[in-house]
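J.: got a predicted structure plus its sequence, pasted below:
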Amino acid sequence: MGNLTLVSPALASLVAVCVLLWARKQADERKIGSIPSVGSSGLLEYYTGGWRFLFHYPEMLAEGCEKYPGRVFRVPRVFRWDFTVAGTALTQDVVTAPENVLSAVAANRDASSLQLDFTMGPELSTNSFHIDVVRTKLTRNLGKCFPGIRDEVSCAFDELIASDGTDWKLVTVLPMTTKVVARTVNHVFVGLPTCRNEDYLDLAMQYTIDVFLRAQLISLLPFFLRPIFGPLISSRNQSVRKGLKHLGPIIEYRIEQEKQHGSDWPGKPNDYLSWLLESVDINDERTAPDIVSRILAMNMAGIHTTSNAFAHALFDLTTHPSYINALREEAEQIVEEHGWTKAALNKMHKIDSFLRESQRMHDNGPFAITRQVLDPLGFKFSDGTVVPYGSIVNVTFRGVHFNKTNYENPDVFDGFRFYKMREEPNGALFNRHMTSTSLDHLSFGHKVHTCPGRFLAATELKTMLAHLVINYDLRAEIEGVRPPDDVFGIVIVPNGRAKPQYISPPGIPGPDMTLLSLAKLWDSGR
């Protein structure tokens, strides 16, 4: 009887929770019943469909975009519906809505793939001055930082490829590009020698993976359990402790130098860490743990998105090798005339176009924009569709980037698509640069929450691509075959196991099949 006495209240509580969830689900269904859904809209689909998204979300979104072009449709997630926008007009509604109506901050904190409050800390959204520093001081200093960026790109590629100049070498693309980007971005963030410290780089690269994976686990919990188990699942504290080992002494040293010699102390580095320290009140959040948290956050924003974009571009280049010579000729000519400068990059129009087209065709996830509805009355789109308070609204890349009204032959990769637009009679008004955002190109977002680091990302990507095509030949492991992307939930990344090949210098004859087979065996046995 004692056991029964203990079990009965627990069972009653469980039943009560289930009833409440069912009642809430029924109320939501009555509010949103007119909005079409991918798959069945019944109660069973609400739960089973929520698990489908873990492995089939791109297909679910593609189905929605095809069935409901230019409309809002809903896709089941675990414990909720996601409302997805496909089409330019409705995208305009989202990007122009004020923050207190459709909130990017609330979406990131409470309901997105980041689970920001638990994985990275609520202070990063309540006081996001680290993002303002990127938007202002970092962007303004890119020209001064460019020699370091160029040097790090060159050194990193030479070390990681390490070709003897006489033979092809198989290189696994994504790990290589991630390491190059991690070194380059941290040259700007924290400078030498830390940007080449292997232990620090491992932390910087792993941090993003930890955040996304643990956020996915947290998002599988009911909302009322997340405050309990979220901090236990998160690896935030461990990451900050590791970061302090490398950055703590540097931060304390710079603060002490400023106390002794003033804000412009002799030898003060011109890097993101210095700009961060300049931007906070010494009595407020100018503590080493807080600064480390923000540098890790910017590593998360800057490493994997950029390295994924470059891996996609390399796969596109080796799948369509006819572009290599044209890109090489442009890069060589401009570098010869103007040297390796930030201004020279701006003249590499074909490289700019190729990278922008690769971004259009491939993305780091299915969503360009994510917002949460904060208006108690819900959010009403221009077509009359209303989504309820608390809902998550997403703008899907596919509904914009593959829309035939936006692009001719949108399913076909055209590396010089935007270069040809520039060459048209009205090319003087060209506004489709890599860093430009618009309602038909959302790789960096649009309007208020446009990616503040896009100028740094574009500088890195152009420098990396120009360096590679000048100094190396490239070819796919399997000619003409682009490796399929890896997908988990809303995370889409380039294939992490695929191996284009590189030779140095350009022009060395390609390997025969015997040599290629030996290279594969050698590489797989390392």
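T.: Good, I have the coordinates.

J.: from now on I want contacts and neighbour counts done on CA atoms only, so please keep to that.
T.: Noted.

J.: where do the strands of the stretch 251-400 of the chain begin and end?
T.: Using DSSP state E, counting those that start in this stretch, the strands of the stretch 251-400 of the chain run over residues 367-373, 379-380, 386-387, 392-396.

J.: most tightly surrounded among these?
T.: strand 392-396 (a mean of 25; mean count of other C-alpha atoms under 10 Å).

J.: packing partners for it?
T.: Where contact means 3 or more C-alpha pairs under 8 Å, 6 or more residues apart in numbering; DSSP states H and E, strand 392-396 is packed against strand 80-85, strand 367-373.

J.: list the contacts for F430?
T.: By C-alpha atoms under 8 Å, 6 or more residues apart in numbering, the residues touching F430 are 421-422.

J.: against F416, how distant is it?
T.: Going from F430 to F416 by C-alpha to C-alpha, to the nearest Å gives 14 Å.

J.: same check, this time on L465
T.: From L465 across to F416, the span is 15 Å (C-alpha to C-alpha).

J.: kindly report the same for I295.
T.: I295 sits 36 Å away from F416 when distances are taken as C-alpha to C-alpha.

J.: more neighbours: which of these two?
T.: Each of I295 and F416 has its neighbours counted (other C-alpha atoms under 10 Å); I295 has more, 23 against 19.

J.: quick one, what contacts the more buried one?
T.: By C-alpha under 8 Å, 6+ apart, the contact list for I295 reads 189, 273.

J.: ends of stretch 213-232, how far apart?
T.: With C-alpha to C-alpha as the measure, what separates the two termini of stretch 213-232 is 14 Å.

J.: for stretch 358-370, same thing?
T.: As for stretch 358-370, its first-to-last residue distance stands at 22 Å under the measure C-alpha to C-alpha.

J.: try stretch 391-407
T.: Rule used - C-alpha to C-alpha; the end-to-end distance of stretch 391-407 is 31 Å.

J.: run the chain-centre distance for it.
T.: Using C-alpha atoms, centre = their mean, to the nearest Å, we find the averaged C-alpha position of stretch 391-407 to lie 17 Å away from the chain's own average C-alpha position.

J.: please compare the first structure with the one that follows:
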Amino acid sequence: MWSWTVAENGTSFIPDRALLHAVEYPSRATVYVVLTLASILFLSGYTRSGTQKLAPGVMVVGGNGKQTIRANRERFREHAKEMLEEGYRKSDGGFFYVPSPLGERLMIPVRYLEELKAAPVEEVDFVATFIEREIVDSFADLFPACEAMLTQIVARVSSCMFGGTTLSHNEEWVKSSIDFAIDGFIGAQKIKKYPEFVKPLVARFIPEIRKIAAHYEAAEAAAIPMLESRRRTGETATDLLCWMAEQAKGEEQDLRFLAGILLKVSFAAIHTSAAAPAQLLYDLCEHPEFIEPLREEVNNAIGHDGLIDKSGFMRMAKMDSFMKESQRFNPLLLITFERVIHRPLTLSSGFTIPAHTTIGIPTQAITMDETLYPSPGAFDPFRFSKMREERPEMDGRAQYVASNPASLGFGYGRHACPGRFFAAQEIKAIMAYILQNYDLRFPAGQGRPESLRVETQFLPHPGATVEFRRRS
């Protein structure tokens, strides 16, 4: 019997309670006046980047005329990938501006990564066994009834790491940790159209932002009793919540503060980690000839106890390569290492980045550079495992979790994603379980769906169907 599931899409905006507190005081009349003014500004083409100073001599994708830039800001919403690849190609990997709804972003050559990551913060600001058991329990509870199966599974597995099974089996927490990101993403898309000064007032009329407070309350209801019990009994645990409580100092020890941090961490962990398995399932269905080699590798990684330990996951080089190649074609973000330059910053070459410039690295365009990746347009699942075999010195640089100038999917420097090692093991565990227990395919006539594009984000298409059949 074949059944189906639908992939869930990811997000990249962390809503904060501060915005909600800021909207409690204005009178209704004041709100209407400000909203009217905001609408006039918005309709007349107001943008905070209208007076943005551009570095002289740097190309602007699509041209640097005022009307052209304005048109390309809108084009960026759906064609960011093509615009970034065009800029990277025409600048030969050098500096270029790409217009976006939030202003012209300056793309930086990777050779400046080291000096930028070392720049002072005031100048450059940065915008195991129990896991496998939780995966088994999650599949048993959720498959095949839940459309957002992967998101639910990742939410529970991540919650197990955050606060043990007490947290991962708390249905209200799991639901709120998922919805928090969805509401935050939708709310962000709605509110970012308005000027900064009016956003706190507009927020009170956006339903998704109004729901954020309830998600914080759910986090407090789940986390505070656990924290209070542990303080009272002196109990310790090997989870994130316990570690945060032990390391907290001063105001950080406030239980509501810790619960809020837990919610924000869950935002970063859940939807990003759910997006990767969704893309991997699509790639496996599109290239079924790679299922058996991966399944064989999984079987060889299983220990005598029937589980995969840390060394077993490390031996899954083909799975790691498959994950990295899938990420190369469908990265969560087209631009990484995004920073805001607060004051003019002169680089070693003499090039000066103007103050108030948003910079970034065109990560996806770099991964399609044929000088770095032979035949970059060809999907080669074992590209990186072959690289590790043929060139042992590349072993560390060719891994899924690698963070280097040619592999920036997880960022770079002091702000590289610290959870990427856990995420990699979590994704491998999910894929290993699926390969061990299910056959999968697209329905007849369906091919791999293109990822949804929301400016610089690539999201798994939520409308595609994947059929599963339990293996005997």
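T.: It's in. Just so you know, these numbers come straight off a predicted model, no measurement behind them.

J.: to V72 of structure 1, which of the helices and strands packed on strand 392-396 of structure 1 lies closest?
T.: Counting by C-alpha to C-alpha, V72 of structure 1 lies closest to strand 80-85 out of those; the figure is 4.8 Å.

J.: after the closest one, which helix or strand is next? Please name it.
T.: Following strand 80-85 of structure 1 in sequence order, the next helix or strand is helix 88-96 (DSSP states H and E).

J.: how far apart are that next one and its match in structure 2?
T.: Helix 88-96 of structure 1 differs from its equivalent in structure 2 by a mean of 3.9 Å after superposition (mean C-alpha distance after the TM-score superposition for structure 1).

J.: point out the other helices and strands that the helix or strand just after that helix packs with.
T.: Tracing the chain C-terminally past helix 88-96 of structure 1 and defining elements by DSSP H and E, one meets strand 102-103 next. In terms of contacts (3+ C-alpha pairs under 8 Å, 6+ apart), strand 102-103 of structure 1 is packed against strand 367-373.

J.: what span of structure 2 lines up against the strand it packs on?
T.: Across structure 2, the stretch matching strand 367-373 of structure 1 (TM-score structural alignment) is residues 335-341.

J.: run through who's touching that stretch.
T.: 123-127, 353-364, 408-412, 456.

J.: buried set for the longest helix along structure 2?
T.: Of all the segments of type helix in structure 2, defined by DSSP state H, the longest one is helix 255-286. By neighbour count, with 16 or more other C-alpha atoms under 10 Å as the criterion, the buried positions of helix 255-286 of structure 2 are 255-256, 258-286.

J.: the longest helix anywhere in structure 1 vs strand 80-85, what angle?
T.: Assignment by DSSP H gives helix 2-32 as the longest helix of structure 1. For helix 2-32 of structure 1 against strand 80-85, the angle by axes from the mean of the first three to the mean of the last three C-alpha atoms, to 10 degrees is 20 degrees.

J.: now do helix 2-32 of structure 1: distance to the chain's middle.
T.: 38 Å.

J.: most centrally placed residue in structure 1?
T.: Here the mean C-alpha position of structure 1 is nearest to the C-alpha of T305 (C-alpha atoms, centre = their mean), at a distance of 3.2 Å.

J.: how about the nearest residue to it, chain neighbours excluded?
T.: Using C-alpha to C-alpha, 6 or more residues apart in numbering and skipping the chain neighbours, the partner closest in space to T305 of structure 1 is N364 (6.7 Å).

J.: what's the answer for D183 of structure 2, then?
T.: Leaving out its chain neighbours, the residue that sits closest to D183 of structure 2 by C-alpha to C-alpha, 6+ apart is E208, at 4.8 Å.

J.: where does the one you found land in three-state SS?
T.: Going by DSSP: H, G, I helix; E, B strand; the rest coil, the secondary structure assigned to E208 of structure 2 is helix.

J.: next up, the contacts around it.
T.: Applying C-alpha under 8 Å, 6+ apart, one finds that E208 of structure 2 lies in contact with 183-184, 186-187.

J.: returning to what we had before: just checking, what packs against the longest helix of structure 1?
T.: Other helices and strands packing on helix 2-32 of structure 1, by 3+ C-alpha pairs under 8 Å, 6+ apart, are strand 386-387.

J.: roughly how far apart are T51 of structure 2 and Y32 of structure 2?
T.: 27 Å.

J.: looking at those two, which has the bigger crowd around it?
T.: Y32 (13 against 8).

J.: so who does the more buried one touch?
T.: Neighbours of Y32 of structure 2 in contact, by C-alpha under 8 Å, 6+ apart: none.

J.: again with A432 of structure 2
T.: When contacts are counted by C-alpha under 8 Å, 6+ apart, A432 of structure 2 touches 295, 298.
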